[in-house]
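[1] this one's sequence-less:
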């Protein structure tokens, strides 16, 4: 046969090398007599056939994996020198062709139709293969990731999965309880039980850290406190009836409004992962809210780091720019409604090499230290920037956000208002919402917990243009518009670079704004004038936290989320923030002092907190406060503060409706 078909030898070699397995041939007796298997259980490979050139080259020269931030020219030259040898070149090509061939095979129309157009992944191929191997009445149990439940291109795979899915247990490998290193402790996976295709209807238990939660939740009586993710400083593994969330076509239809993916039916909607059914109200409110940013806004992606360095536009050199127009921002530079949050140390080798800026003493004309600087001529540098309405994007006040969305930190969405001047790298995106006031209002929205929760519940890990367009947006003319604007402006406008914006947007009605919570010792919120001054922004840690807490409640009322639903979301989806808030105090001057080292106040030490606890202990003879702090101290209670603020904003809305001065429509 080899003489008649010369390619046959190559086919046999490829089959032996890649281990092709033909199920229908190997188990022909089962497929002929029974139509397939009665039961299938497995843990398929969680592998994406991605091309990692540096890893392949590192087999010949470890430098390619060990070198950090090496210039593109150096890497290119070293690669050419390395591949001069035929044996290395052939091995390099074999690896490349193997990855390319496997990718095409896994996403081919003839092999796995539901995977066409998706990111190739072996676990997804095994899902389809197991469905094809089903005999009548077959049950399947597979342990694999849940990534196919999100994304636009995965909609066909989701439809096939929903039709067969009977149960899903979504686990997180916290503390490496399920898989040891090198699998990370934030790795996520699911136990998926499939059966014969039919009407959509399955139960799921989400974000759990022990198998015992599953069985216990199905037999629970439904009484008692509803669990979250953390409990008394550890993972919450308490079972509860409300942990079991039932999903059918109606639920998927409502969830499709939350994810807002065009051209996708309810049977193809991305799956959400509420920790308990107590989150249903918040999800319904977000689904019902119609105001979205839309595609008319302007968004810039900034300098793509690798490409911009290769093109000679930017280079890594940690230093302070001569002015804001030379600054190039990265994600850690800002946090929620805080455009001047951190600056890099010199040298800066990792994300740990950043230090907080003291907002209370921030220079009036502050310019942040930056790791990147302009490398070439200014004209080329400026010409490469995005243009909006015939102006460079750096000439606008913009809402900037960190593109990568983390789900294992205190918050997921980090966004702030940045002034004209600074550019940024691609890890940061920025937008202008049509005018400056709408941009500021959206900045307030993006600093709030409800929008942060939207990203967590939908699993959006990379917030680019398409996903940003779907974000809820404030509607002009809303009764709470001034309350949102004042808080957003006073949080973000930290330097005189915001003075023109302040003068443009200021209105005398600002002076009527009051705090929603009875915060002890805070100056009146509306005590500001028409011109920006150093005292115009909120500067102490105490007043800034107060404004952020009130933004969470304000946006909740705006979206129709109740106080109970807001606190349920906070307890169930924000375990790190909940831990941080467990023991925080503010002194008479607004300085923060906290137990958790990750949320220490500026200049605080561990000894300061221990000293404070002795001072607050009535049975301890210590009668002095920590050095640098002043009594009395305010103890935080975020849930109580949420409820008080929510009641304040709700009363404003309800009173206007009763008086007939506002009908709720905008």
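    Happy to help now that I have it. Here the structure is a predicted model, which means the values were calculated and not measured.
[2] From now on I want contacts and neighbour counts done on CA atoms only, so please keep to that.
    Will do.
[3] Residue 523 in helix, strand or coil?
    Using DSSP: H, G, I helix; E, B strand; the rest coil, the structure places residue 523 in coil.
[4] residue closest to the middle of the chain?
    By CA atoms, centre = their mean, the chain has its centre lying nearest to residue 405, at 2.3 Å.
[5] What residues does that residue make contact with?
    Residue 405 makes contact with 412, 413, 455, 460, 461, 462, 463 under the criterion CA atoms under 8 Å, 6 or more residues apart in numbering.
[6] can you count the residues close to residue 256?
    By the measure other CA atoms under 10 Å, the count of residues near residue 256 is 22.
[7] Secondary structure element holding it?
    Applying DSSP states H and E as the criterion places residue 256 in helix 249-259.
[8] what packs against that helix?
    helix 280-288, helix 449-458 (3 or more CA pairs under 8 Å, 6 or more residues apart in numbering; DSSP states H and E).
[9] Would you mind listing the buried residues in the first one?
    When you say that, I think you mean helix 280-288. Within helix 280-288, the residues that count as buried by 16 or more other CA atoms under 10 Å are 280, 281, 282, 283, 284, 285, 286, 287.
[10] Output those as CSV; include the columns distance to residue 493.
    Output for those, formatted as CSV (distance: CA to CA, whole Å):
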residue, distance to residue 493
280, 36
281, 34
282, 31
283, 32
284, 34
285, 31
286, 29
287, 32
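[11] second one coming, line it up with the first:
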């Protein structure tokens, strides 16, 4: 399977996919070879070269960030009836090999990773009576019908807030705020979670266009709380960026709020199910699963195939999802209903002075500004721990988690390799395109990058708050360091392995 990223065919789009298929005559059994994520024909030759023992740089992109044309025998996926049945079971819940859809598998060892997903027999579709999926407002048609209206503003209450896709990030309902003039996907600014009030909500693009009673009549109903907007819900970006930093991007939104169809919503009868699902939706293994489906949109039939696994790691996963998402007082009821005294016994799974275990031991039954993780360093670490805990719950190995990261997430790797944190846990510089405006420019950062100590000041203008724009002074403390996700996975994995050994 080829992708036209290297523009072998200039007359078609660079994302266009096509295949070269070689067919033979009738055989007694089904068997064939497949190679995916091809960008040059020469890769096929090197895959079948018996003298080629290449074991390095076999991801979708190489270490330079270019599309990978390296070949290796490990890239040849030899399909037979058993492997086709595996794909049919994992992606369609079927035992009929005719239902098998070939996913974009980079290396043959990924088949073993898919087997771990297949060993989880419970999917979201199996708890169908306890959750529902909704699109809510259609961005175009709902304006035409007079249900919602374009209105770039800070909402004065939850009912007045209608989320769009860019507003949320992975485990972050306060990821970005619309600019005063918001016409493009780039017209959003990152929110500094350390510099917002506890009652903060971002500037959004739409308001209800009808009177409240008429508006409420249009809201979908469920069988447990009446209207879906009576509940905390998960929303996930509907457009799936298969080649981006992350593909599955989901967060929890509070009651009363709604969203346009750029987000897909999930309403759960049980809030424990809601938070556990959000933890898993925020993990790299689930992101990988969605990515291998090779779909452009997150449709209900895709979500229904996601595993839903309960394990001894539930409490740790739920706590971390809550600490990521409960960023304002609107989440007080969710936190207070789910808080457990055992949460205070948690500890970070990595040694670093920017991570204090007081974060856990100081947790209270009431939600405060300090409950949630707000520094960039803390939030990254929580996501790394969620990756490991989800992998353990699925029955994966550390090596399989690292394989997923190395092979299928080249953009995330490139961002990790050029994101620098100060000693207060703030990002001082990043090449992450979704965080434009965060930290110093590259030119300014190069001047201070190697400083061993000292404080460095950045003056910014913040227009993500109600009384903005306001001038802010952000202080960064040297030295500046990067993180290594593979090494962090190892440290966190061994920590949790020891911690949960007798549970």
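    Noted; the coordinates are in hand. The structure displayed is predicted, hence computed values, not measured ones.
[12] picking that back up, can you put the helices and strands packed on helix 249-259 of structure 1 in JSON lines and add distance to residue 221 of structure 1?
    As requested, those are exported to JSON lines (distance: least, CA to CA, whole Å):
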{"stretch": "helix 280-288", "distance to residue 221 of structure 1": "19"}
{"stretch": "helix 449-458", "distance to residue 221 of structure 1": "26"}
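[13] To residue 144 of structure 1, which of those helices lies closest?
    Minimum separation from residue 144 of structure 1 across these (CA to CA) falls at helix 449-458, 18.8 Å.
[14] tell me, the closest one lands on which residues of structure 2?
    Alignment note (TM-score structural alignment): helix 449-458 of structure 1 is matched to residues 284-293 of structure 2.
[15] in the superposed pair, what's the mean gap between that stretch and structure 1?
    Compared with structure 1 after fitting, stretch 284-293 of structure 2 deviates on average by 0.7 Å (mean CA distance after the TM-score superposition for structure 1).
[16] how about the corresponding residue of structure 2 for residue 513 of structure 1, what does it touch?
    When structure 2 is aligned by TM-score structural alignment, residue 513 of structure 1 is paired with residue 346. Residues counted as contacts of residue 346 of structure 2 (CA under 8 Å, 6+ apart) are 316, 357, 360, 361.
[17] hmm, 7 Å instead?
    Contact analysis of residue 346 of structure 2 by CA atoms under 7 Å, 6 or more residues apart in numbering lists residue 360.
[18] What's the local residue count around the closest residue to residue 48 of structure 2 other than its chain neighbours?
    Computed as CA to CA, 6 or more residues apart in numbering, the closest residue to residue 48 of structure 2 that is not its neighbour in sequence is residue 73, at 6.3 Å. Residue 73 of structure 2 has 20 neighbouring residues, counting by other CA under 10 Å.
[19] Report the separation between the residue in structure 1 that residue 73 of structure 2 lines up against and residue 226 of structure 1.
    Using TM-score structural alignment, the partner of residue 73 of structure 2 in structure 1 is residue 241. In this view, residue 241 of structure 1 and residue 226 of structure 1 are 9 Å apart by CA to CA, to the nearest Å.
[20] Check residue 570 of structure 1 too.
    In this view, residue 570 of structure 1 and residue 226 of structure 1 are 12 Å apart by CA to CA.
[21] Kindly report the same for residue 244 of structure 1.
    Going from residue 244 of structure 1 to residue 226 of structure 1 by CA to CA gives 11 Å.
[22] And for residue 528 of structure 1?
    The gap separating residue 528 of structure 1 from residue 226 of structure 1 is 43 Å, by CA to CA.
[23] Please consider this matter closed, and thank you.
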